[in-house]
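**Student:** With the sequence up front, the predicted model follows.
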Amino acid sequence: MALYQGGVDPLIADVMMPTMDGFTMVKEMRAAGFEQPVLMLTAKTTITDKTTGFTSGADDYLTKPVDLAELKLRVAALLRRAKINSARQITIGQTILNEENFTLTINGHFTTLAKKEFLLLFTLLSYPIELLPLS
C-alpha cells in the first residue's frame, strides 16, 4: 500500500469505494503499520457498520449527510490527538508527562511512575477538556 508516512495528515475514507471498501483499506493500513488518523465518512449508519469501522482501525466515524462544522471539529480533534501521540510528551502548564522515561514533572520536581500509572495518566491527559470558569 503506497501511503505517505511523514506527518500527521488525517485520511478521510468512505466505506463504499470502487476497488476496495473502506473497512478493508483501513484494516490493511493498520496491519502494514500506518498510524495516520482515519475518519470514516459514510452513508452506512447502523451500529454494526460503526462497529466494523472502529474495529477495522478507524479513529472516528461520521455519517452522511455531513455538517461541515462538525467535520472540521472532528478533523481538528484527530490532529490534536495525533500530535499528542507522536510527541510522546504532554505539557500542561508546569506539568510534564514524558513517555520516554515514564516521568511526571510538576513545577520542576519529578517522579518516575509505574508503567500502568503512567499510561492511565497519559491517556487521561491526551483528551483534555477546557476548564470553564466556575461562577
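**Tutor:** That came through, no problem.

**Student:** make it CA atoms for all contacts and neighbour counts henceforth
**Tutor:** Will do.

**Student:** The protein: strands as residue ranges?
**Tutor:** 11-13, 38-42, 60-63, 89-92, 95-98, 103-106, 109-112 (DSSP state E).

**Student:** mind checking which of those strands is nearest residue 48?
**Tutor:** strand 60-63 (12.2 Å; C-alpha to C-alpha).

**Student:** Contacts for the longest helix seen in the chain next, please.
**Tutor:** Counting residues, the longest helix found in the chain (DSSP state H) is helix 68-87. The contact list for helix 68-87 (C-alpha atoms under 8 Å, 6 or more residues apart in numbering) reads 8, 9, 10, 36, 37, 39, 59, 60, 62, 90, 126, 127.

**Student:** Can you go through the residues you listed and name the buried ones?
**Tutor:** Buried subset of the contacts of helix 68-87 (neighbour count, 16 or more other C-alpha atoms under 10 Å): 8, 10, 36, 37, 39, 59, 60, 62, 90, 126.

**Student:** List the contacts of the third one.
**Tutor:** Contacts for residue 36 (C-alpha under 8 Å, 6+ apart) come out as 5, 8, 9, 10, 11, 82.

**Student:** ok, the third one touching residue 38?
**Tutor:** No: with contact taken as C-alpha atoms under 8 Å, residue 9 and residue 38 are classed as non-touching, separated by 9.2 Å.

**Student:** what number of residues lie near residue 17?
**Tutor:** The criterion is other C-alpha atoms under 10 Å. On that basis, residue 17 has 11 neighbouring residues.

**Student:** Oh, that last question was meant for residue 105, not what I typed.
**Tutor:** By other C-alpha under 10 Å, the burial measure for residue 105, its neighbour count, is 15.

**Student:** Second structure for comparison follows:
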Amino acid sequence: MRILLVEDDVSLGQGICIALRREAFAVDWVRDGASALAAINDGGVDLVLLDLGLPRVDGIEVIRQVRAQDSDVPILVLSARERAADRTLGLDVGADDYLGKPFDTAELHARIRALLRRSAGRAKPALDSGPLHLDPARLTVTWQGRGVDLTRREFALLRLLMEQRGRPLGRETIQQHLYGWNEDVASNAVDVHVHQLRRKLHPSVVRTVHGIGYAFDQDAVARAGETPA
C-alpha cells in the first residue's frame, strides 16, 4: 500500500516518513503541489497525506484538481489551519479526513488505517482462490478457514499477486509496490517476503518464474486446498 506524503516542511516530512516506514508502509514524499498532482496522475497511490500551505500549487487546489479528474484516492489533510472554516473547506472540496498539526503519531496511524479499510471495501472485493481468502477491507487472510497473521508488506505482496491471477511479476515491479522511492531496500527483500508467504500459507501459493520473478499459482493453491488443514 503506497502512501504519498505532500509536505514542504523538511523536518516534519522526515519524521512522518520514518514513522510510517516503521509500520511497513511504502511512502513517497514530495514537497509541492505540482509534484503531488504528477505523482497522483501517474497512478499507484493508495492514499495521500496532504499539507495545505504548499509551494507552486496550494493543497486546496490539489484536492480540487484530483477530484475533477474523478479520482477517488483517499486524501487526509494534515494542516496547521485548524479553524472550522478551513476544515469545512478542505472537506467540502473533496478531502476524506482532516487532522490538525501538531498531531499524535498513533492517531495518524489510526486514521490512515481507517481510510485504507474504507477505500479497500469500496473499491476491491474480497479475493478468493480455493482455500485462500483475502479481504482487502478488513486486511485479513485465511487459509482453509484459519486466520493467518501477515505483516503489512506480506499482505500487500499476496494481494498484488492474487489480483494479477497468475501473471508473472518481476522483482523490480513488486519492489515498487512494496517500498517508497527513496527507501533503502535489500537486494533479497522480495525473496524474503515470498519465503514468508510460503511458510505461513503453503509452499504452492507463490510460483517462481525463472528469469522473470513470481506469480500466484491458482491451480496449485486449489490442489493444496484438498489436503486437510
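**Tutor:** In hand now; what should we look at? These figures come from a predicted structure and were not determined experimentally.

**Student:** hang on, the earlier thing: in the longest helix of the first structure, which residues are buried?
**Tutor:** In terms of neighbour count (16+ other C-alpha under 10 Å), helix 68-87 of the first structure has its buried residues at 74, 75, 78, 79, 81, 82, 83, 84.

**Student:** Reformat those residues as TSV; add distance to residue 15 of the first structure.
**Tutor:** TSV is the format used below for the buried residues of helix 68-87 of the first structure (distance: C-alpha to C-alpha, whole Å):
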residue	distance to residue 15 of the first structure
74	18
75	18
78	19
79	21
81	23
82	22
83	26
84	27
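
**Student:** and for stretch 56-69 of the second structure, what span of the first structure is it aligned with?
**Tutor:** The aligned range for stretch 56-69 of the second structure in the first structure is 19-32, by TM-score structural alignment.

**Student:** just how off-centre is that stretch within its chain?
**Tutor:** Averaged C-alpha coordinates place stretch 19-32 of the first structure at 17 Å from its chain's average position (C-alpha atoms, centre = their mean, to the nearest Å).

**Student:** do you know how far residue 123 of the first structure is from residue 116 of the first structure?
**Tutor:** Residue 123 of the first structure is 11 Å from residue 116 of the first structure, where distance means C-alpha to C-alpha, to the nearest Å.

**Student:** now do residue 3 of the first structure
**Tutor:** Applying C-alpha to C-alpha, the value for residue 3 of the first structure to residue 116 of the first structure is 33 Å.

**Student:** same check, this time on residue 45 of the first structure
**Tutor:** Using C-alpha to C-alpha, residue 45 of the first structure is found at 36 Å from residue 116 of the first structure.

**Student:** ok, now how distant is residue 206 of the second structure from residue 162 of the second structure?
**Tutor:** To residue 162 of the second structure, residue 206 of the second structure is 10 Å away according to C-alpha to C-alpha.

**Student:** Spell out which residues are contacts of both of those two.
**Tutor:** Residues touching both residue 206 of the second structure and residue 162 by C-alpha under 8 Å, 6+ apart: residue 216.

**Student:** equivalent range in the second structure for the longest helix of the first structure?
**Tutor:** Under TM-score structural alignment, the match for helix 68-87 of the first structure is residues 105-124.

**Student:** same thing with stretch 106-126 of the first structure?
**Tutor:** Here stretch 106-126 of the first structure fails to align to any part of the second structure, judged by TM-score structural alignment.

**Student:** Quantify the burial of the residue nearest to residue 64 of the first structure when sequence neighbours are not counted by counting its neighbouring residues.
**Tutor:** Nearest non-adjacent residue to residue 64 of the first structure, counting by C-alpha to C-alpha, 6 or more residues apart in numbering: residue 43, 4.9 Å away. By the criterion of other C-alpha under 10 Å, residue 43 of the first structure has 15 neighbours.

**Student:** Tell me which residue of the second structure matches up with residue 43 of the first structure.
**Tutor:** Counting by TM-score structural alignment, residue 43 of the first structure lines up with residue 80 in the second structure.

**Student:** roughly how far apart are its match and residue 52 of the second structure?
**Tutor:** According to C-alpha to C-alpha, residue 80 of the second structure stands 8 Å off from residue 52 of the second structure.

**Student:** Kindly report the same for residue 132 of the second structure.
**Tutor:** Distance check for residue 132 of the second structure against residue 52 of the second structure: by C-alpha to C-alpha, it reads 42 Å.
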